[in-house]
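# pasted the sequence and its predicted model underneath.
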Amino acid sequence: MTVQPAVLEQHGQDESFHRGWPPQAVLFPESTEEVSRVVRAAAAAHTPIIPFGVGTSLEGHVAALRGGVCLDMSRMNRVLEVNADDMGCWVQAGVTRVQLNRHLHDTGLFFPVDPGADATLGGMAATRASGTNAVRYGTMRDNVRSLTVVLPNGSVTRTGRVVRKSSAGYDLTALFVGSEGTLGVITEVALRLHGQPEAAAAAVCAFADLKGAVETATLVMQSGIPVARIELLDELQIDAINRYSRTSLRVAPTLFFEFHGSAAAVKEAAEAAGALAAEFGGSGCSWAEQEEERRRLWAARHSAYYAAKALRPGCAGFLTDLCVPLSKLTETVLAAQALCRRHGLLAPLVGHVGDGNFHMLLIIDAGNAAEVAAAKRCVDEMVHLAQDVGGTCTGEHGIGFGKLGHLEREHGMPALLAMHAIRAALDPLNIMNPGKLGSQPADFAAAAHLDDPAAAA
């Protein structure tokens, strides 16, 4: 355990724009048993518990809004079991996705959920993470088979079984995946693994305008072309990546494709996608078939957030995370861009457009009150755009405290009351990451002001 101020500050802040709220102490457990003992002690003292992976969340998930103890899971980093025949594994919550895939290197298997950051698998389960591969392999919701969870009273439960399906009782695994540390502490995760594809190829295709790029992505999905990844970047984001990663991509709206399968299937899918792209103004497609080439390409794509921030050194990134039905993707993307221009904001765009998910990366001066206020208004308006066409305020980043204020408009008060009832049943003392999901509905409006400097007082 430590109470060093620098460590406390680090553990109260994630990668988001939102202000940090440090805990009062940080503990580093190494087993489920140690987590259980800590939670029992915290319950007896009515002390909040905030789980922490590596701090890559983007909505203030780890902020200790009411003080308490942070549980840093980084020392729980053992791969417990790999069962190649069943295509699954058990890992401790502090294992990262890159660490797991290195461990799996010689098995012919891999874990596909790739949010970009080298996040912990426990944190990815807690936030229901997604990423560039979700269009083919699904999100954490689709790839978590079972969990070991320490409940708010310190007792330990294992949810579900590692079989591919079960109808035995309530689906507690699904309840804890995406619960963001508000219902218990995830200490172990059983994951579904996938076979490494026989062949893979990636392509970069530039377009005359953003509309053509988005419509290509939509039609590729509607046509049933089997893509593993399909990512959209606007010209501003491409320029930022070129500067940051020293690439030489054409500065234009761009789609990144990747195809997995047999050599023949990859070739057929790539040709079909290329033909559709040409119909909508796509040109100059370049291909990368060697693994090293593909790694460089996707490393550049994953640098998008930091590349965008580098456009205005010293400024902060305020991210949106909208997800809409594919039929509404083009109009929503164009409307979101127009909103950012109207508010005078620098906002590169990236998106996992194969599943209707895109991000506007607002790069703002956090010390400029007028600019921050404009960004908040713009984000609220973009969320409303998505919700009004049947979409959601978050496709993969989760709620934290940053998006708490958008939940009533999206789900309605009866749903919020149901969430609160579930939380109150499991955590009657309200010690698990308080002030976040499952809070009293009265707390939702207050969340909008938690970034204000006066809130700290």
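Noted; the coordinates are in hand. Numbering: from 1, shown residues only.
# okay, CA-based contacts and neighbour counts for the rest of this
Fine.
# which residues does the residue nearest to M1 when sequence neighbours are not counted contact?
With sequence-adjacent residues excluded and distances taken as CA to CA, 6 or more residues apart in numbering, M1 is closest to L27, at 4.4 Å. Contacts for L27 (CA atoms under 8 Å, 6 or more residues apart in numbering) come out as M1, T2, V69, C70, L71, D72.
# ditto for S245
A300, S303, A307.
# A helix includes the last one, no?
It refers to A307. Yes. Under DSSP: H, G, I helix; E, B strand; the rest coil, A307 sits within a helix.
# could you measure it against D239, distance?
9 Å (CA to CA, to the nearest Å).
# one more: the second one?
According to CA to CA, S303 and D239 sit 12 Å apart.
# looking at the two now, which is surrounded by more residues?
D239 (22 against 16; other CA atoms under 10 Å).
# that one touches T247, doesn't it?
No. Applying CA atoms under 8 Å as the test, D239 and T247 come out as separate, 9.2 Å apart.
# second structure for comparison follows:
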Amino acid sequence: MSIIGDPERISTSESVRRQHGQDLTSYHAQHLPDAVLFPKNKDELREIVAYANQVKCPIVPYGLGTSVEGQVVPVRGGISLDFTRMNRILDIRENDFAVRVEPGVTRMQLNRELQKHGLFFPIDPGVDATLGGMVATNASGCSAVRYGTTREQVLGMEAVLADGSFIRTGSLARKSSAGYNLTQLLAGSEGTLAVFSELSLRIYGRPETFLYAKAVFPDLHRVCRTANRMLYQSVQPGKLELVDEYTIQAINAYMRTNYAVKPTLFLELSGWESTVKAEWERVEAILKTEGAEEWSHTFDGDAGEQLWDARRHAALAIAASAPGKKLMTTDVCVPLSVLPEAVLYAREVMQAEDMQGAILGHIGDGNYHAVFPVDMSRSEEAEKAERINAFIVRFALERGGTCTGEHGIGLGKKKHLEEEQGDTLTWMKKIKELFDPNHILNPEKIF
């Protein structure tokens, strides 16, 4: 391979391999790749994949390592394929509200460039991440209540299949009825079916006005009920987030803030100034009706970003509150009507098992997380966390929900996928066999 001739773009050093052997904060065990390769264009990418398929060497795509279900962990060794040097923004089509990018472009990098054009890419998973990784896991986060998940933003893509051939799906058009929707099949496939070389994404005009707010409540149930009432009364928030008292306590310690240590609702409204002000009046009426203890809002962008930084850094704050431990995170998503009951059930299960943990999530779309710092060297603690996770997932599945709203399956949720999908899993495995008969693409993930 031509890339092997460039010592700066292939590494077998232990420190680099360790960096690529685990994700950011999750509990999944570290596994080192045999080598880390840094392709700089799609021709090199194709050459690497074709060679790996020929010698049956595993390939695991790697962006910034922010996945939380072990998607980047090379459990069978092989090649960790680092995309950070395939980070060019190829084409910004302002009038089409579309952009073409390489997979190593990060969402913050893209938004810095789009801001010059009065545009933005809305998906915010809470950390900076490569767009390739976000598409691979169908990431969503805070803004999904208004804009949907990453999958809804993908117009098309170019990808390298396991045999080294290229496939191009979708187009720059806003819709299509042309054949099977392979774009949506590959989005969310977690690197198990193909390796992205180019992405075409939707982008949006920046709203005129942003309003940032938070409201404090006496209990979690009222937070959930308030969120549901807002949506029922046609309030269209850009972000709508639940953060419990445990999370607030961790945020205060991590960010030196002084927020009231009680269940809190974080909210963002955006649009024309007159519309935003009218919506805020409706929100205030709902807050009063639902018994919010206090609330505040601001139109100031710097103050708003500071407020949302607290929510974005919640996972890091929880990790910092328990040094030496790893985070196990549930990721269920339930129908909106079930959410208040589901959140209360999660808290009851945690208390019954005497497990301290946080509850937070994107309650505008029914996706919430219970987060437990776990000492993985203590088998009884790890087993307890797994048991709580299983209870919460089963509760969601029995009420029409899913085991993962945004984190994907990876290593951690394979048994829950079996429980959720049943016989459908057989057809998923057949698709995997068709795309990757030698099982070199991110092996042991999902199945």
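Everything's here; your move. From a predicted model like this one, the values you see are computed outputs, not experimental measurements.
# next, the TM-score between them, please.
In this superposition the chains share a TM-score of 0.96, using TM-score structural alignment, normalised by the length of structure 2; 437 aligned residues with a CA RMSD of 1.0 Å.
# across to structure 2, which of the contacts of L27 of structure 1 hold up?
Retained in structure 2: M1, T2, V69, C70, L71, D72, out of the contacts of L27 of structure 1 (criterion both residues aligned by TM-score structural alignment, their matches' CA atoms under 8 Å).
# next, the counterpart of the fifth one in structure 2: secondary structure please.
Residue-level alignment of L71 of structure 1 against structure 2, with TM-score structural alignment as criterion, gives L81. Three states are possible here, and by three-state DSSP the one that applies to L81 of structure 2 is strand.
# surely L81 of structure 2 and P58 touch.
No. Taking CA under 8 Å as the definition, L81 of structure 2 is not a contact partner of P58, at 10.1 Å.
# quote the end-to-end distance of stretch 201-219 of structure 1.
End-to-end distance (CA to CA), stretch 201-219 of structure 1: 20 Å.
# that stretch corresponds to what range in structure 2?
The aligned range for stretch 201-219 of structure 1 is 211-229, by TM-score structural alignment.
# let me see the ranges of the helices in the stretch 101-250 of structure 1.
Along the stretch 101-250 of structure 1, the segments classed as helices by DSSP state H, counting those that start in this stretch run 121-126, 134-137, 140-143, 172-176, 210-222, 235-245.
# okay, the aligned partner of A358 of structure 2 in structure 1 and L319 of structure 1: tell me how far apart.
Using TM-score structural alignment, the partner of A358 of structure 2 in structure 1 is P348. Using CA to CA, one gets 10 Å for the distance from P348 of structure 1 to L319 of structure 1.
# can you check V144 of structure 1 too?
For V144 of structure 1, the distance to L319 of structure 1 - CA to CA - is 26 Å.
# picking that back up, what about the match of L71 of structure 1, neighbour count?
Around L81 of structure 2 there are 24 residues (other CA under 10 Å).
# residues in contact with the residue nearest to it when sequence neighbours are not counted?
Nearest non-adjacent residue to L81 of structure 2, counting by CA to CA, 6+ apart: P61, 4.7 Å away. P61 of structure 2 makes contact with V72, S80, L81, D82, F83, G191, V195, N442, according to CA under 8 Å, 6+ apart.
# which element is P61 of structure 2 on?
Using DSSP states H and E, P61 of structure 2 sits within strand 59-62.
# in structure 1, what residues pair with that strand?
Going by TM-score structural alignment: strand 59-62 of structure 2 matches residues 49-52.
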